[in-house]
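[1] What shape does this take:
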Amino acid sequence: MKILVVDDHALVREGLCQVLQCLDPHEKTDVLQAATCTRALELAHFNRDLDLVLLDYLLPDMNGLSALETFAQRHPELPVVILSGSANPSVVQQAMALGAAGFITKSSLSDTLLNALRQILAGEPYHPADLSPMSQAADGVQGKLNTPPVLSPRQQEVLVQLINGLTNRQICDKLSLGSETVKFHVSNILRIFGARTRTQAALEAKRWGYDPASSPESR
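    Predicted coordinates for the structure are as follows:
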């Protein structure tokens, strides 16, 4: 088994390396380390046999949601687990919406981490029970968010165009993005805001202060 640990603190990486050796008593776990997302993506490119990525939410060169998006686009088959020192329910919700295989807080016990990773490797997503993104759901659609949603920089750019009423094709042209990329972002934005339609997402975004008139592009 091969796992990539991405964290800018060497002691954290070394500690995880030790813990991960207990993941499977019948198989050796090979752990690769990266201190930045840039290095992590390089390692993922040259190690196509990776089974899992443990990705710190706060990295020096890229925030966790942007890093998660990049991994999802370049390595959609690779499970990525977010590690964070804190667990804002909104962040958990958005990480899972962006395709994270799990969200684990660094305050978790080693056994909790190992059991979560075994569950993920078995094909089941994991998130702390008390921070489940589904806990805010009702009839398949979330109720209004109680905490401000956290969007990646690219999601914010797409959201501004969505609020302005642009179609996916127009967003592609405006931001020089591919159609699948825009569809990916719009779908995730709808999930983040608990909306079935673009109009609902735009209204909920405005409720949280996302105003196209204040964006750099409108000036």
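[2] Please make it C-alpha for all contacts and neighbour counts, starting now.
    Fine.
[3] where along the protein do the helices fall?
    With DSSP state H as the criterion, the chain has helices at 10-20, 37-46, 64-74, 89-97, 110-121, 153-163, 168-175, 179-192, 198-207.
[4] what's the second one packed up against?
    What it means is helix 37-46. strand 2-6 (3 or more Cα pairs under 8 Å, 6 or more residues apart in numbering; DSSP states H and E).
[5] Centre of the chain to the strand it packs on, how far?
    How far strand 2-6 lies from its chain's middle: 16 Å, per Cα atoms, centre = their mean, to the nearest Å.
[6] do the same with stretch 132-145
    Worked out by Cα atoms, centre = their mean, stretch 132-145 lies 18 Å from the chain centre.
[7] closest to residue 131 out of the helices of the chain?
    helix 89-97 (5.4 Å; Cα to Cα).
[8] could you give the angle of the closest one to helix 64-74?
    Computed with axes from the mean of the first three to the mean of the last three Cα atoms, to 10 degrees, the direction of helix 89-97 lies at 10 degrees from that of helix 64-74.
[9] Now do helix 89-97: which elements does it pack against?
    Under the contact definition 3+ Cα pairs under 8 Å, 6+ apart, helix 89-97 sits against helix 64-74, strand 102-105, helix 179-192.
[10] and this one, so I can compare the two:
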Amino acid sequence: MRVLLVDDHEIVWSGTRRLIEQLAAEVEPGRPFAFDATRDVETACQHQAGDFDLVLLDYHLPTLSGLAALHAIKAHFEATPVCMQSAESSPQRVREVIEAGAAGFIPKSYRLDDMEAALRVVLRHRIYLPAEFVLTDDVTRSREPDELPREDLARFLRTELSPRQRQVLALAIRGTPVKLIARQLAIAEGTVKVHLSMVYRALGARNRTDALCRVFDAQAASALDLQ
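    Now for the predicted structure:
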């Protein structure tokens, strides 16, 4: 497993490496582990695009930071999941990061045991969202009378969506761009967009962030292999 940390606080590099190496040995025992850390996006993008399995990106960085940094990292490491970390974890901050294509968000204010649990999830290439974000009133929409009940969502994902629709939704929720979904599944970009439009409509979701919240709120991630 190869992990890149982009964080300008070098004092956290060694501690993060030790923690991630320990968790990686637990998640994928026997697999070689490699870790690198850089202070900024520019240095990070000097690595080859396929060098890493996961990028952990701090929100506040020198020169290029925030959503601009996320866009630059995702553009360079096109096929690599990028998980954002930030000391600020307001619902608005989490939402904007997820809508920009991050494959997860970990608050840096977490205690050690919460941080370990979050990193364990992302090292398994699964999505991590703070529970407080999924459950907050700021992101929980009012439900329409005819909308699919949360307790039926997992069954719906397993039985009512086609295998292709489940693949497209799973990749979209992970933050994979439409063009890369199309490339991975060998289908046209227009076909990907049609699948997403149909699935979002079926879920009563406006976009991938709403779809992600619905799936996590209903504890239906297993139906898409996102646990």
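[11] picking that back up, most tightly surrounded among the helices and strands packed on helix 89-97 of the first structure?
    strand 102-105 (a mean of 23; mean count of other Cα atoms under 10 Å).
[12] Show residues contacting that strand.
    For strand 102-105 of the first structure, contacts defined as Cα atoms under 8 Å, 6 or more residues apart in numbering pick out 80-87, 92, 95-96, 113, 116, 120, 125-128.
[13] likewise stretch 42-59 of the second structure?
    Outside stretch 42-59 of the second structure, the residues touching it (Cα under 8 Å, 6+ apart) are 1-7, 37-38, 65-67, 69-70, 73, 76-86, 123, 125.
[14] what comes up buried for that stretch?
    Residues of stretch 42-59 of the second structure classed as buried by neighbour count (16 or more other Cα atoms under 10 Å): 44, 45, 49, 52, 53, 54, 55, 56, 57, 58, 59.
[15] and those residues, which two are the farthest apart?
    Once Cα to Cα is applied, the buried residues of stretch 42-59 of the second structure give 49 and 59 as the farthest pair, at 20.4 Å.
[16] Including distance to residue 178 of the second structure, could the buried residues of stretch 42-59 of the second structure go into a markdown table?
    Below are those laid out as a markdown table (distance: Cα to Cα, whole Å):
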| residue | distance to residue 178 of the second structure |
| --- | --- |
| 44 | 24 |
| 45 | 22 |
| 49 | 18 |
| 52 | 21 |
| 53 | 20 |
| 54 | 19 |
| 55 | 20 |
| 56 | 22 |
| 57 | 22 |
| 58 | 24 |
| 59 | 24 |
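[17] out of these, who's nearest residue 172 of the second structure?
    Checking these one by one against residue 172 of the second structure (Cα to Cα), the nearest turns out to be residue 54, at 16.7 Å.
[18] List the residues that contact the most centrally placed residue in the first structure.
    Residue closest to the average C-alpha location in the first structure (Cα atoms, centre = their mean): residue 95, at 3.3 Å. Counting by Cα under 8 Å, 6+ apart, residue 95 of the first structure touches 65, 68, 82, 103.
[19] If we use 7 Å, what do you get?
    Residues near residue 95 of the first structure by Cα atoms under 7 Å, 6 or more residues apart in numbering: residue 65.
[20] what does residue 187 of the first structure give?
    Per Cα under 7 Å, 6+ apart, neighbours of residue 187 of the first structure: none.
[21] what do we get in the second structure for it?
    Under the alignment (TM-score structural alignment), residue 187 of the first structure pairs with no residue of the second structure.
[22] What of residue 41 of the first structure?
    So, by TM-score structural alignment, residue 41 of the first structure is matched to residue 45.
[23] cool, and residue 79 of the first structure?
    Match for residue 79 of the first structure (TM-score structural alignment): residue 81.
[24] wait, its match sits on residue 103?
    Yes. With contact defined as Cα atoms under 7 Å, residue 81 of the second structure and residue 103 form a contacting pair (5.7 Å).
[25] and residue 49 of the second structure, how far is that from residue 166 of the second structure?
    27 Å (Cα to Cα, to the nearest Å).
[26] who's in contact with the nearest residue to residue 58 of the first structure once chain neighbours are set aside?
    Of all residues not flanking residue 58 of the first structure in the chain, residue 64 sits nearest, at 5.8 Å (Cα to Cα, 6 or more residues apart in numbering). Shown in contact with residue 64 of the first structure (Cα under 7 Å, 6+ apart): 56, 57, 58.
[27] out of the residues you listed, which one sits closest to residue 158 of the first structure?
    Nearest to residue 158 of the first structure among these, with distances taken as Cα to Cα, is residue 57, at 21.8 Å.
[28] what do we get in the second structure for the closest one?
    Checking TM-score structural alignment: residue 57 of the first structure goes with residue 59.
[29] same deal with residue 100 of the first structure?
    So, by TM-score structural alignment, residue 100 of the first structure is matched to residue 102.
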